[in-house]
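# Predicted model follows, preceded by the sequence.
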Amino acid sequence: MRPIDLRSDTVTRPTPGMREAMARAEVGDDVYGEDPTVRRLEERVAELFGKEAALLVASGTMANQVALGVLARGGDEVICEAGAHCFAFEGGALSALWGIQARTLAGERGVLDPAAVEAAIRPDDPHYPRTRAVAIENTHNRGGGKVWPLQAVRAVGEVAARRGLALYMDGARLMNAVVASGTPARDYAAPATLASLCLSKGLGAPVGSVLAGPRDLVQEARRLRKRLGGGMRQAGILAAAGLYALDHHVARLAEDHANAARLGALLSQLPGARLQFPVETNLLFVAFDGRRAAELAPRLREAGVLCNPEGSRPDLLRFVTHLDVGASDIEEAARRIAAAVGA
């Protein structure tokens, strides 16, 4: 029985076309700035976001940490949503790497209220840390793949700009938001001082994120990337995968969204099953009454469906659709889940 892997969109494997593009990539030493394929990818994302420059980094976590390390200093504070990846899922890196503390706010499925953001900005008083930046995540993972409405991004950006703060947008699944909402990436990125784009989730590249913004800040980000050991050599092999993904894997994200909605509809018919959120993109959060996620996940694995306990609640499972899962897999996954839960 072939497992149906719905743990994350990070499990995608390069397609044959992507592998061919990687094999044919023109390369150089990127630490010297001599890899032409990396430069093409960085220019492509800078143009996509309407920014002056961009930088390829190894992961979304590295993009987040480099960005916030550029925007704040030791003893400073960054405002973010309580479930934000940069705070909750990066090993305490904000404090460990940069001495930055997070001021977390409760959002509506990860979307921050501009008034709450403004209220959280510290007064100019030596008793308090300096508030330096606001970080948002689009789509928001713990919000069930919630798409930030453009007007919400602009409203938070307006507060940040008026109060002299930077705005960072973690684009972990930004192209999912673009496809789901019809909002261009450039419009989403416009209010942000720095913005990132992850290539290794729904876009299907094996490695990498790209951070974009003003040229001077991107140059400082390059310094921090080096400090973290993130300088890469013949990285054009990886950049070629990113370029291929941008050319071939963006529009098809709509298929992942449709598959997640279909799985949600099927699972919601099972006795005791409850969707935590409406399905907007490719993330689906489901609870089964009276059942612990830590108990159900191994049972589902035995049945041939891989998923993860979400962690914020003991009964919640997360299912993520991606390019390695087709519509027929969704129907089969639902059948396997129904049998396993019923048993």
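Ah, there it is. Numbering: from 1, shown residues only.
# When you work out contacts or count neighbours from here on, use the C-alpha atoms and nothing else.
OK.
# What helices and strands are in contact with the helix or strand harbouring A258?
For A258, the enclosing helix or strand under DSSP states H and E is helix 253-267. Contacts defined by 3 or more CA pairs under 8 Å, 6 or more residues apart in numbering; DSSP states H and E place helix 253-267 against helix 174-181, strand 283-288, helix 327-342.
# and A88, which of the ones you listed is closest to it?
For the helices and strands packed on helix 253-267, the distance to A88 is smallest for strand 283-288, at 17.7 Å, taking CA to CA.
# Could you dump the helices and strands packed on helix 253-267 into CSV and include mean neighbour count?
Formatted as CSV, the helices and strands packed on helix 253-267 follow (neighbours: other CA atoms under 10 Å):
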stretch, mean neighbour count
helix 174-181, 23
strand 283-288, 24
helix 327-342, 16
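# Nearest to R103, out of those?
Among those, helix 174-181 comes nearest to R103, with 23.3 Å by CA to CA.
# now the angle from the closest one to helix 253-267?
Orientation check (axes from the mean of the first three to the mean of the last three CA atoms, to 10 degrees): helix 174-181 against helix 253-267 gives 70 degrees.
# Quick check: buried residues in whichever strand or helix holds Q151?
For Q151, the host element (DSSP H and E) is helix 150-162. For helix 150-162, burial by neighbour count (16 or more other CA atoms under 10 Å) applies to L150, V153, R154, A155, V156, G157, E158, V159, A160, A161.
# Check it against this one:
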Amino acid sequence: MIELRSDTFTLPTPTMLEAMVSAPLGDDVYGEDPTVRRLEERAAELTGMPAACLMPSGTMANLASLMAHAPRGSKVLVGDESDIYLYEAAGASVCGGVQYEPVPNQPDGTFAWDDLAAGFPEDPEDPQFALPSLICLENTQNRCGGKVLSLDYLRSVRTFADERGVALHLDGARLFNAAVALGVPAAEITAHVDSVQFCLSKGLGAPIGSMLAGGTEFLRSARRVRKMLGGGMRQAGVIAAAGIEALDTHQRLAEDHAHARRLAEGLATVDGVAVDPSEVQTNIVLFRLTHSAWTWQAFCAAAAEQDLYVAEFGRSRLRAVTHRGVTAADIDRAVDVIAGILRSTP
């Protein structure tokens, strides 16, 4: 089976499983799990933040961050193509009384400055308007095809946020993909934000969990939100042990990026597929079918019959995501399977 629907389909390595079995444990709600504490210290170190907290998921990490940063009745500016806005069930509105204001994402995942500025009322003293308290960025930007935000852009958004007195949160679900693509430590990316979440269970390959990192007082508030949301875990070292191993091996993400480029270049030779290999920066490949006989539904079903799995991704796009469980041979076979399908009749 060739699984390209998401990097969330990664399985723990034998080394991770061994670490999970042998991890020293304690009660993390009491702050007494030594393996969780090691993971949190490592995450804080890698992001250059004072503190970090293990969360069950990236969705909870983002939600806890928004609720810790944003007072009830304020609004957060989020990309209209962002995971926070589209895929996290409006949690900050439901749980935190916070309004989302979508800002158009440019094709490279950035915001146009005029669009971002439009989220701030001309007269902040006018009580009719909810005031922004937070700007959220996403890096890499999933629905823009795994695009990486440049350090110059992050620096500029930091200046913009400081001038307006709002905080800056980074949904870095694939933060380490961005760092590997830029060739810099993750801390050079997160130096420009107040808080960051990153997933252990995507390309990093751990089975469960995300990390939220930021200032000490911010993390104190976020931990309270985590508990309220039901995210307080007990002997969570069994999760943390796999996360430590994942962080220690994160440089291998370069292999996933190479496989994604190999896939895009292969698909570019297939009649009936539209893809631009030059747009592939990390481990996500977006492509379209141009063969009029094939709908995406029929195509995905035909691919699954040959043990190849890709995902529909909106606006007639398909998404393929490379990860630890996909080899170069799998990539070549995927291209052959897709070419064969499109040469046939639905």
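Looks like it arrived, so ask away. Everything numeric in this text was worked out from a predicted model, so none of it was measured.
# Quantify their similarity with the TM-score.
The TM-score (TM-score structural alignment, normalised by the length of structure 1) is 0.96; 338 aligned residues with a CA RMSD of 1.2 Å.
# Quick one: map I79 of structure 1 onto structure 2.
Alignment note (TM-score structural alignment): I79 of structure 1 maps to L77 of structure 2.
# so that match touches P104, yeah?
No: here L77 of structure 2 lies out of contact with P104, judged by CA atoms under 8 Å, at a distance of 10.1 Å.
# what about those two, which has more around it?
L77 (22 against 17; other CA atoms under 10 Å).
# what's the mean gap between the helix or strand containing that one and the aligned bit of structure 1?
Element membership for L77 of structure 2, per DSSP H and E: strand 75-79. Here the mean offset of strand 75-79 of structure 2 against structure 1 after fitting is 0.8 Å, by mean CA distance after the TM-score superposition for structure 1.
# State whether D114 of structure 2 is indeed within a helix.
Yes: counting by DSSP: H, G, I helix; E, B strand; the rest coil, D114 of structure 2 is located in a helix.
# In which helix or strand does C95 of structure 2 reside?
helix 91-96.
# What's the match for D307 of structure 2 in structure 1?
For D307 of structure 2, the aligned position in structure 1 is occupied by G304, per TM-score structural alignment.
# Next, work out how far apart that match and A334 of structure 1 are.
11 Å (CA to CA, to the nearest Å).
# Setting the sequence-adjacent residues aside, check what's closest to G28 of structure 1.
Using CA to CA, 6 or more residues apart in numbering and skipping residues adjacent in sequence, the residue nearest G28 of structure 1 is D35, 3.8 Å away.
# Comparing the helix holding A258 of structure 1 with structure 2, how large is the average distance?
Mean deviation for helix 253-267 of structure 1: 0.6 Å (mean CA distance after the TM-score superposition for structure 1).
# Measure how buried the closest residue to E137 of structure 1 other than its chain neighbours is and give me the count.
Excluding its sequence neighbours, the residue lying closest to E137 of structure 1 (CA to CA, 6+ apart) is D170, at 4.6 Å. Applying other CA under 10 Å, we find 29 other residues in the vicinity of D170 of structure 1.
# close enough to count as contact, D170 of structure 1 and T193?
No: using CA under 8 Å, D170 of structure 1 is not in contact with T193, being 11.3 Å away.
# For structure 1, just list every one of the helices.
In structure 1, the helices defined using DSSP state H lie at 16-23, 36-49, 60-71, 85-88, 93-98, 114-120, 150-162, 174-181, 185-189, 215-227, 236-248, 253-267, 293-302, 327-342.
# which one of those helices lies closest to N138 of structure 1?
N138 of structure 1 lies closest to helix 174-181 among the helices of structure 1, at 5.4 Å (CA to CA).
# name the helices or strands packed onto that closest one?
On a contact count with 3+ CA pairs under 8 Å, 6+ apart, helix 174-181 of structure 1 meets helix 185-189, strand 194-198, helix 253-267.
# Out of those, which one sits most buried?
Counting by mean count of other CA atoms under 10 Å, strand 194-198 has the highest mean neighbour count of those, with a mean of 29.
# and the angle for it with helix 215-227?
50 degrees.
# average offset between strand 194-198 of structure 1 and structure 2?
Mean deviation of strand 194-198 of structure 1 relative to structure 2 after superposition (mean CA distance after the TM-score superposition for structure 1): 1.1 Å.
# which outside residues touch that strand?
For strand 194-198 of structure 1, contacts defined as CA atoms under 8 Å, 6 or more residues apart in numbering pick out 45, 49, 59-60, 63-64, 67, 167-175, 189, 208-214.
# ok now do the spatially closest residue to the match of D307 of structure 2 that is not a sequence neighbour, which residues does it touch?
Once flanking residues are discounted, G304 of structure 1 sits nearest to P3: 4.4 Å by CA to CA, 6+ apart. Taking CA under 8 Å, 6+ apart, we find P3 of structure 1 in contact with R301, G304, V305, L306.
# Tell me the spacing between the last one and A293 of structure 1.
Relative to A293 of structure 1, L306 of structure 1 is positioned 12 Å away (criterion: CA to CA).
# which parts of stretch 141-151 of structure 1 are buried?
N141, R142, G143, G144, G145, K146, V147, W148, P149, L150.
# Chain neighbours aside, what residue packs nearest to the third one?
Think G143 of structure 1. In this structure, G143 of structure 1 finds its nearest non-sequential neighbour in R109, 4.0 Å apart by CA to CA, 6+ apart.
# ditto for the fourth one
The shortest distance from G144 of structure 1 to any non-neighbouring residue, by CA to CA, 6+ apart, is to L283 (5.5 Å).
# In this structure G272 of structure 2 contacts T295, no?
No: G272 of structure 2 lies out of contact with T295 (CA under 8 Å); the separation is 11.5 Å.
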